[in-house]
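Peer 1: Sequence and computational prediction follow.
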Amino acid sequence: MTPFLSQALANGWGLLLPALFVLLQLFAALSALHAIRNVRTSQAAVAWTVGLLTLPYAFVPAYWILARNRFAGYREAVRSVGRQHRESLSSIEQELLTPVDTRTTSLVSPLEQVADVLDTPISTNNQFSLLVDGQQFLDALLEQIASAEHYIYAEFYIIRDDKFGNRFADALIAQAESGKVVRLLYDEVGCIGLSASYIRRLTEAGVDAIPFNTRQGWVNRFQLNFRNHRKLLVVDGQRAVTGGLNIGDEYLGNHDWVTRWRDTAIAIQGPLVRKIQAVFAADYYWAKRHGLPEAKWQDRDPKSDNSTTESTSYSAICATGPADNRARATMMFAAAANAATERLWISTPYLVPDESTVTALSMARAKGVDVRLLIPNQADLWLVYLAGFYYEAELKSLGIEVHRYTDGFLHQKCVLVDDKLAIIGSTNLDNRSLYLNFEMMVAIDQPDFVREVAEMLRKDFASSTVAKVPGPHLQPWYGRFGTVVARLFSPIL
């Protein structure tokens, strides 16, 4: 290379690198302005702005990949498919929606208050079985799959290629090979470690196994922030299982880092199952742009939702997600807190609430309500775990007890309001579940079931401790520093 060419290249790089640096700083500043105007909360806007301006190399790509909190195209996809499958779309809307901003109940019970706020209809005449921990969940799951006469719908955030996962796969394959329609939705991020051979074994046996595909379409192409966190099984539109457990050995407590996995699910029979089926149908419409021709919507039990028979069982589906026009997950927690007059007990594996939820909890405590939160003493996601210490201290300063579960890892998502309402499902009390995940909770007003949930939570609280703040585990400087950093970025966790 001639000296002239070498000098020209050197001069070129000497000009190009500073120009790229200036352009990156300018783009980071423009991104920060975009964050200030468009990010959901002021805390999240501050977190992104600080990161963009101080570490642009890392935060500029992260912002444009992770920061959006509105999921584009979901509702439009459901409507588009619905034009070809009008009966199914009408059934979905009937099962899941009531007229927006229209009072449909007397607002007397906590369930009515939650249902009216979420514009979701109330179902009657259902039967519920509480499933405590993984073995009961696995037994109910396999029993319901084996009982299928026509079709099976399954949707899970995580599926493992392990002993539990293969028992689940074998059960689905057996039914598909016997001529049943079997459809499986899974989240791509949650199942990122799932082997291709596992999915291939299902599809070769006739199981319609497809990813939820949150990155579908150009608008969502680079969005890695959304998840389908729902866990559900529907059999023949008549029976269902749902709750907080996924498919994997750790949910049975068979894992290296956890000796017991504390979780809760529900087995359901009755008209409410069609509403869970409607949640699956909408997700399936998005994932595959195709209807569910085999789904039963009209063959209702004589004791249907509209039955005049007196019932002591009332329930509703709280299906929320980033395609909602409102912050419906936050509204669910706020409505439950507002309805409480005696106690509000919440069990959640992650404690990163938004301001609205903290305010709702503090208002309930100010009314004299016994407000308690149960969280794990063991971590699985360290940044979220550290952020929880900040909110634990904040809630304790408001007179709200925060208990740490010590008998294994706590993963259950459960809300108990007085002696009148139990809400169980997949929604954590953190920003991801409140705003970025597709979630589903079941709200149940059935005296015997609520008493059973209350007794379950009493045992859980008995296996917990009320930690002092800051606690000996946060005395080292690096622990305190980690909590501050985690708190700063908690709105985007």
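Peer 2: Alright, I've got the coordinates.
Peer 1: okay, CA-based contacts and neighbour counts for the rest of this
Peer 2: Noted.
Peer 1: what's the distance between residue 364 and residue 84?
Peer 2: Distance of residue 364 to residue 84, given as C-alpha to C-alpha, to the nearest Å: 47 Å.
Peer 1: so who does residue 245 touch?
Peer 2: 134, 137, 231, 251, 263-265 (C-alpha atoms under 8 Å, 6 or more residues apart in numbering).
Peer 1: Can you tell me which of those is nearest residue 473?
Peer 2: For the contacts of residue 245, the minimum distance to residue 473 (C-alpha to C-alpha) is 25.3 Å, reached by residue 263.
Peer 1: Residue 246 is in contact with the closest one, correct?
Peer 2: No: counting by C-alpha atoms under 8 Å, residue 263 stays clear of residue 246, with 10.1 Å between them.
Peer 1: just to revisit the earlier point, for residue 364 and residue 84, indicate the residue with more neighbours.
Peer 2: When residue 364 is set against residue 84 and neighbours are counted by other C-alpha atoms under 10 Å, the residue ahead is residue 364, at 24 against 12.
Peer 1: how near is that one to residue 44?
Peer 2: For residue 364, the distance to residue 44 (C-alpha to C-alpha) stands at 26 Å.
Peer 1: what's the answer for residue 428, then?
Peer 2: Using C-alpha to C-alpha, one obtains 18 Å as the distance from residue 428 to residue 44.
Peer 1: Just want to know which of those two has more residues nearby.
Peer 2: It is residue 428, of residue 428 and residue 44, that has more neighbours when counted by other C-alpha under 10 Å, with 26 against 20.
Peer 1: Find the nearest non-adjacent residue to that one, please.
Peer 2: residue 348 (5.6 Å; C-alpha to C-alpha, 6 or more residues apart in numbering).
Peer 1: Inside helices: which ones of the contacts of residue 245?
Peer 2: Assignment to helices by DSSP state H places the following of the contacts of residue 245 there: 134, 137.
Peer 1: Compute the number of surrounding residues for the nearest residue to residue 489 once chain neighbours are set aside.
Peer 2: Using C-alpha to C-alpha, 6+ apart and skipping residues adjacent in sequence, the residue nearest residue 489 is residue 47, 5.6 Å away. Using other C-alpha under 10 Å, residue 47 has 20 other residues around it.
Peer 1: distance of residue 47 from residue 110?
Peer 2: As it turns out, when the distance is counted by C-alpha to C-alpha, residue 47 lies 36 Å from residue 110.
Peer 1: ok, and here's another one to check against it:
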Amino acid sequence: MTRITLPSRRLTALFSAALLLSLLLGGCAELPSLAGRTHSVTLLDTADTKLAQAIMPLAAQHPGVSGIYALSDGRDAFAARALLAAAAQRTLDVEYYIWHKDITGTLLFDALRQAAERGVRVRLLLDDNNTAELDDTLALLSKQPNLEIRLFNPFALRSPRALGFLTDFSRLNRRMHNKSFTADNQATIVGGRNVGDEYFGAAGDVLFADLDVLVIGSVVGAVSQDFDRYWNSPSAYPATLLIKPPSRGDAGDIALEADRIDDTKAAEEYVQAMRTSPFVQQLIERQLPFEWAPTRLVSDDPAKVLDKARPGSGVAANLKNLLGVPSKELDLVSPYFVPGKSGTQAFAELAKEGVNVRILTNALEATDVAAVHAGYAKWRKPLLEAGVTLYESRRSWDEGDAREKTGRFGSSASSLHAKTFAVDDRRIFVGSFNFDPRSIDLNTEMGLVIDSPALAGKLGQAMRGSIPQRAYQVLLQPDGTLYWIARDAHGGITRYDTEPGTSVWKRMGVAILSVLPIDWLL
């Protein structure tokens, strides 16, 4: 008989005290009133700005459509943001889920500060879930005239943040996952990247293989209006209402920190690599080869984080309507792929009807969230039985210098983070939406549906060509067990009968997580 050991009285007392303290702190911490918050909207009088003068002649040649340039390289993605911030003359509207205080994060903070110092109106909207280490920096930035920061769905109790979940879990578990960077209502960047070294190819260890698009033309106005919707929503709180003002210093301290980072070897090498990028020269010289196509914004209602959004109004429903039902091809890239029973059934039905369904997600060795892999792993067998092709992105592969050969979805020692899918090589989505319950039901998401056979076809070509050499393909044996194969550039194949690149302990942990009823949290 197994003996059950009850907690000691001392442990019970400590637990009770901690719970009581959390309830007291959580109960005392309330969000401030928004009575004095100002209402602001997109500035439309930007036709005389440098960006407008460069973009409007191009847009006039392509009325009603938008110019799209894919930013698959992390350094190009950082450069695009930095150059837009430097070029802006009237307004910068910026929203992100994560913003790290590292090389690229600090440099972009300073780029926003410099823009505000020039007289540009800067509105920065950050989801509050990942700002625990930023309060001091945000307090300094808030002292810069023309620069306002709002925190979306914030924690009333600033520290320790975790205690807030005990008393307000249903609200705080819902987050703003949106990502956009818009300058002068003329150009915007939308996609999967947050702000941080790992997203921009500056990290020393693991890089996120990601995808953004730089966009000009008709859809930019819709992105600006959507930003207004979030900025003025009941969930967007001025940072100054939540963060204590700095005891000393001002926004100039951000410039000093950026100067200090600029002098480091890592930053010098990164900035030099960015400056020599062909993309930078093409952008400066107005030579970027934009793909012009009908483009529509899909975005959740910010009321979703309060569980008050109108049913059927979200990104998931709109994507189905705008992308249409695949008749031949469906290519889906999602780093956090948790299809659930209904999603698995939908993919299976498509495959059984003759649609080539190809899905790329992270392998266990490459994922940064093992619990999400557990939520996905249980559905591999029924997907494979229905004829779905499954690829799992490897952490690394032998392809020479990864810095020189970064592909659309990968680099050496990388974790997949791009979120994109294409239907029938005709239409493609690029944005923040993961195919998981969290994106569908809990977080707000946004992205662009682009009617472009050229862009959609590139994803299809990658899934049929380069991806099989950069990912494991998951296959099913006659007895129902899984195995993985890795292909190399020379046609060689290596077989694995367990999750490649993982320990038995990690596999056991995932197996335990996979039987827990936590899919709705993933």
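Peer 2: Ah, there it is. For clarity, every value in this text was computed on a predicted model and none was experimentally measured.
Peer 1: Need the TM-score between these chains.
Peer 2: The TM-score (TM-score structural alignment, normalised by the length of the first structure) is 0.66; 370 aligned residues with a C-alpha RMSD of 3.8 Å.
Peer 1: how about the helix or strand that contains the residue nearest to residue 489 of the first structure, which residues of the second structure does it hit?
Peer 2: Assessed by DSSP states H and E, residue 47 of the first structure sits inside helix 42-54. Residues of the second structure aligning with helix 42-54 of the first structure are absent, taking TM-score structural alignment as the criterion.
Peer 1: quick one, longest helix in the second structure?
Peer 2: In the second structure, with assignment by DSSP H, the single longest helix is helix 9-28.
Peer 1: Run a quick neighbour tally on whichever residue in the first structure pairs up with residue 435 of the second structure.
Peer 2: With TM-score structural alignment as the matching criterion, the partner of residue 435 of the second structure in the first structure is residue 429. One way to gauge burial is a neighbour count; for residue 429 of the first structure, by other C-alpha under 10 Å, it gives 23.
Peer 1: Residue 429 of the first structure and residue 486 of the first structure, how far apart?
Peer 2: Distance check for residue 429 of the first structure against residue 486 of the first structure: by C-alpha to C-alpha, it reads 16 Å.
Peer 1: And for residue 315 of the first structure?
Peer 2: Taking C-alpha to C-alpha as the measure, residue 315 of the first structure and residue 486 of the first structure are separated by 37 Å.
Peer 1: what about the strands in the stretch 51-200 of the second structure?
Peer 2: Remark: strands of the stretch 51-200 of the second structure, listed N- to C-terminal, are 66-71, 91-96, 121-127, 147-152, 180-183, 187-191; assignment by DSSP state E, counting those that start in this stretch.
Peer 1: secondary structure element for the most centrally placed residue in the first structure?
Peer 2: Centrality entry for the first structure: nearest residue to the mean C-alpha point is residue 439, 3.6 Å, by C-alpha atoms, centre = their mean. Secondary structure here is read from DSSP H and E; on that basis residue 439 of the first structure sits in strand 437-445.
Peer 1: Grab the nearest non-local neighbour of residue 83 of the first structure.
Peer 2: The shortest distance from residue 83 of the first structure to any residue that is not its chain neighbour, by C-alpha to C-alpha, 6+ apart, is 8.0 Å, and that residue is residue 89.
Peer 1: a strand runs through residue 407 of the first structure, doesn't it?
Peer 2: No: the secondary structure assignment for residue 407 of the first structure gives coil rather than a strand, going by DSSP: H, G, I helix; E, B strand; the rest coil.
Peer 1: if I read this right, residue 382 of the second structure contacts residue 346, doesn't it?
Peer 2: No: taking contacts as C-alpha under 8 Å, residue 382 of the second structure lies outside contact range of residue 346: 11.4 Å.
Peer 1: Shared with the second structure, which of the contacts of residue 245 of the first structure?
Peer 2: Counting by both residues aligned by TM-score structural alignment, their matches' C-alpha atoms under 8 Å, the members of the contacts of residue 245 of the first structure that carry over to the second structure are 231, 251, 263-265.
Peer 1: related to what we said a few turns ago, more crowded one of residue 382 and residue 346 of the second structure?
Peer 2: Residue environment comparison for residue 382 of the second structure versus residue 346 gives the larger neighbour count to residue 382, 17 against 12, counting by other C-alpha under 10 Å.
Peer 1: In contact with that one, which residues?
Peer 2: 344, 348.
Peer 1: Turn the strands of the stretch 51-200 of the second structure into a markdown table, including distance to residue 520 of the second structure and mean neighbour count.
Peer 2: Rendered in a markdown table, the data for these read as follows (distance: least, C-alpha to C-alpha, whole Å; neighbours: other C-alpha atoms under 10 Å):
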| stretch | distance to residue 520 of the second structure | mean neighbour count |
| --- | --- | --- |
| strand 66-71 | 31 | 22 |
| strand 91-96 | 23 | 24 |
| strand 121-127 | 20 | 24 |
| strand 147-152 | 22 | 23 |
| strand 180-183 | 26 | 26 |
| strand 187-191 | 24 | 26 |
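Peer 1: Which of those sits closest to residue 138 of the second structure?
Peer 2: For these, distance to residue 138 of the second structure was read as C-alpha to C-alpha. The smallest value, 7.5 Å, belongs to strand 147-152.
Peer 1: What helices and strands are in contact with that closest one?
Peer 2: With contacts defined as 3 or more C-alpha pairs under 8 Å, 6 or more residues apart in numbering; DSSP states H and E, strand 147-152 of the second structure has these neighbours: helix 103-117, strand 121-127, strand 236-238.
Peer 1: Apply 10 Å and report the result again.
Peer 2: Counting contacts by 3 or more C-alpha pairs under 10 Å, 6 or more residues apart in numbering; DSSP states H and E, strand 147-152 of the second structure is packed against strand 91-96, helix 103-117, strand 121-127, helix 135-141, helix 220-231, strand 236-238.
Peer 1: can you state the direction angle for that strand and helix 220-231?
Peer 2: 70 degrees (axes from the mean of the first three to the mean of the last three C-alpha atoms, to 10 degrees).
Peer 1: can you give me the angle strand 147-152 of the second structure makes with strand 121-127?
Peer 2: Between strand 147-152 of the second structure and strand 121-127, the angle formed by their directions is 20 degrees, by the same axes, to 10 degrees.
Peer 1: wait, doesn't residue 437 of the first structure sit right on residue 427?
Peer 2: Yes: contact criterion C-alpha atoms under 10 Å: residue 437 of the first structure and residue 427 qualify, at 8.5 Å.
Peer 1: between these two, which one's more packed in?
Peer 2: Neighbours around residue 437 of the first structure and residue 427, counted as other C-alpha under 10 Å, are more numerous at residue 427. The numbers are 29 against 25.
Peer 1: The more buried one reaches residue 346, doesn't it?
Peer 2: No: using C-alpha under 10 Å as the test, residue 427 of the first structure is too far from residue 346 to be in contact (11.2 Å).
Peer 1: shared neighbours, the two?
Peer 2: Common contacts of residue 427 of the first structure and residue 346, defined by C-alpha atoms under 10 Å, 6 or more residues apart in numbering, comprise 412-414.
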